[in-house]
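Peer 1: Need a 3D model of the following:
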Amino acid sequence: MTHLYITAPQPDDVHELLAFEQENRVFFEASINARPAAYYCAEGVAEAIAQARQDAEADRGYQFLIRENSQLVGRINLHRVQRAYFNCAELGYRVGARFNGRGIAKAAVEQVRQRAFGELQLSRIEANARPENLGSVRVLEASGFSRYGHSRRSFLLHGQWFDRLHYECHGPLQH
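Peer 2: Coordinates of the predicted model:
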């Protein structure tokens, strides 16, 4: 891995993002719920990018593309931003199949943590991982997240219930 960085999706990313999602669709849908079929066209991705920009402007969520030497290799986001009383968000990420196992997710999580606890002034980030997703568990634990819970049969995928591990990470105390 040489130069890894995160950027908010822009309207001119539509075709590259669509190609990335189509290339990795089967891989992603093996472990997370499928996106609606309408997403997998230029108009669907353009709408998703527009929605991501609206969410960021309204402080509801922040999506980023993960790039390595300008090549799109994954996505990472902070969603479900809650400001009043909680000042937290939930982390999600996905790295393309051919880029797994190279430290990309860990590096992207660190960049999102810095942004979340810096310019976004969040106090806490939450994340979930299935126990059998050892790669994701390792990323979270190596990135300073602590496990605080285990919910049983809480995630339905392909007609089967799965457990989830719950993680949290705290930024510096702010008054």
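Peer 1: Every contact and neighbour count from this point should use C-alpha atoms.
Peer 2: OK.
Peer 1: where exactly do the strands run in the protein?
Peer 2: Taking DSSP state E, the strands of the chain run over residues 4-7, 62-68, 71-82, 88-95, 124-129, 146-157, 160-170.
Peer 1: With distance to residue 118 and mean neighbour count added, can I get the ones you listed in TSV?
Peer 2: Putting these into TSV (distance: least, Cα to Cα, whole Å; neighbours: other Cα atoms under 10 Å) gives the following:
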stretch	distance to residue 118	mean neighbour count
strand 4-7	15	17
strand 62-68	14	22
strand 71-82	14	20
strand 88-95	13	21
strand 124-129	12	21
strand 146-157	20	13
strand 160-170	12	17
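Peer 1: okay if I get those strands as CSV plus distance to residue 101?
Peer 2: As requested, these are exported to CSV (distance: least, Cα to Cα, whole Å):
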stretch, distance to residue 101
strand 4-7, 14
strand 62-68, 14
strand 71-82, 12
strand 88-95, 9
strand 124-129, 17
strand 146-157, 21
strand 160-170, 21
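Peer 1: got a list of what the nearest residue to residue 65 once chain neighbours are set aside touches?
Peer 2: Excluding its sequence neighbours, the residue lying closest to residue 65 (Cα to Cα, 6 or more residues apart in numbering) is residue 75, at 4.6 Å. Counting by Cα atoms under 8 Å, 6 or more residues apart in numbering, residue 75 touches 63, 64, 65, 66, 93, 94, 95.
Peer 1: Could you also give me the structure for this second sequence? I'd like to compare it with the first:
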Amino acid sequence: MATTNYSYLLHGPRVALRHVRRQDYDELTALAQESAEMLRPWLGTRDHTPEAFESYLERIEQPTHEGFVICLNGTGAIVGGININNIVRGALQSGTVGYTAYASTSGRGYMTEGLRLVLQLAFGQLALHRLEANIRPDNTSSLNLVKRLGFQREGYSTAFQFVNGEWRDHERWAITTEMAQAEAPLPT
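Peer 2: From the prediction side, this is the model:
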């Protein structure tokens, strides 16, 4: 069971956002295993070994990556995960967002609330200007998530990502700090 002695970055009405920690391995592995069928079409088969998790932790310790978990307020139980990958500074100030919901808590709005917190952090403390999400055209839940938060479709990327043994097409969606503020003004 999750503990509540973590330092949260931001709180929403039902969930809080914090960085992924080494101690999350067991909980994240159990969630991924219980959600394997739900996630397989979008993520493929994933390696959940301690070595794979260590590699992930090393990646998110780099300045080009951020890794977060979405936790329930009160219990601290993990209900989702969000990464900001490929962060580019300088004139771009952008990154690519990826996220994972879990079968036991899917469909309750936790990802919407959690991604809204990540947008607040990305466009505030992290000083990014733009986030992009690349989503398979048949992933209706994921497309609906970004639409709810004000992302706009920018294009179509043919053979974008290798998933389940094939190069898969993706739709390219993005949001800027100005678009996010117009959608739901961020606190200052």
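Peer 1: before we move on, the earlier item: so what does the residue nearest to residue 65 of structure 1 match up with in structure 2?
Peer 2: Under the alignment by TM-score structural alignment, residue 75 of structure 1 pairs with residue 81 in structure 2.
Peer 1: if I look at that match, how far off is residue 88 of structure 2?
Peer 2: 21 Å (Cα to Cα, to the nearest Å).
Peer 1: spatially speaking, which residue is in the middle of structure 2?
Peer 2: residue 82 (2.1 Å; Cα atoms, centre = their mean).
Peer 1: Next one: that one relative to residue 155 of structure 2, how far apart?
Peer 2: In terms of Cα to Cα, residue 82 of structure 2 sits 22 Å off from residue 155 of structure 2.
Peer 1: ok so, going back, pretty sure the residue nearest to the centre of structure 2 sits against residue 102.
Peer 2: No - using Cα atoms under 8 Å as the test, residue 82 of structure 2 is too far from residue 102 to be in contact (11.8 Å).
Peer 1: Now the common contact residues for these two.
Peer 2: By Cα under 8 Å, 6+ apart, no residue touches both residue 82 of structure 2 and residue 102.
Peer 1: Distance check, the counterpart of residue 120 of structure 1 in structure 2 against residue 48 of structure 2.
Peer 2: Under the alignment by TM-score structural alignment, residue 120 of structure 1 pairs with residue 126 in structure 2. Noted for residue 126 of structure 2: a distance of 29 Å to residue 48 of structure 2, by Cα to Cα.
Peer 1: now swap in residue 178 of structure 2 and tell me
Peer 2: Taking Cα to Cα, one finds residue 178 of structure 2 at 38 Å from residue 48 of structure 2.
Peer 1: How far away from the center of its chain is the longest helix anywhere in structure 2?
Peer 2: Criterion DSSP state H: the longest helix present in structure 2 is helix 110-123. On the basis of Cα atoms, centre = their mean, to the nearest Å, helix 110-123 of structure 2 is displaced by 9 Å from the centre of the chain it belongs to.
Peer 1: How about residues contacting it?
Peer 2: The contact list for helix 110-123 of structure 2 (Cα under 8 Å, 6+ apart) reads 10-12, 14-17, 70, 79-80, 82, 101, 128-130, 145, 148-149, 177, 180, 186.
Peer 1: Near the equivalent of residue 30 of structure 1 over in structure 2, how many other residues are there?
Peer 2: For residue 30 of structure 1, the aligned residue in structure 2 is residue 41 (criterion: TM-score structural alignment). Counted with other Cα atoms under 10 Å, the neighbours of residue 41 of structure 2 add up to 14.
Peer 1: Over to the one 10 residues further on?
Peer 2: Residue crowding around residue 51 of structure 2 was assessed by other Cα under 10 Å; the count is 10.
Peer 1: Just the buried positions in stretch 30-50 of structure 2, please.
Peer 2: Neighbour-count burial for stretch 30-50 of structure 2 flags 31, 32, 33, 35, 36, 39, 42 (criterion: 16 or more other Cα atoms under 10 Å).
Peer 1: Between which two of those is the distance greatest?
Peer 2: 31 and 42 (15.8 Å; Cα to Cα).
Peer 1: Spit out the contact partners of the nearest residue to residue 20 of structure 2 once chain neighbours are set aside.
Peer 2: Closest residue to residue 20 of structure 2 apart from its sequence neighbours, by Cα to Cα, 6+ apart: residue 68 at 5.1 Å. By Cα under 8 Å, 6+ apart, the residues touching residue 68 of structure 2 are 17, 18, 19, 20, 81, 82, 83.
Peer 1: Spatially nearest residue to the residue nearest to the centre of structure 2 (excluding sequence neighbours)?
Peer 2: In space, and not counting its chain neighbours, residue 82 of structure 2 is closest to residue 99: 4.2 Å by Cα to Cα, 6+ apart.
Peer 1: That'll do, ta.
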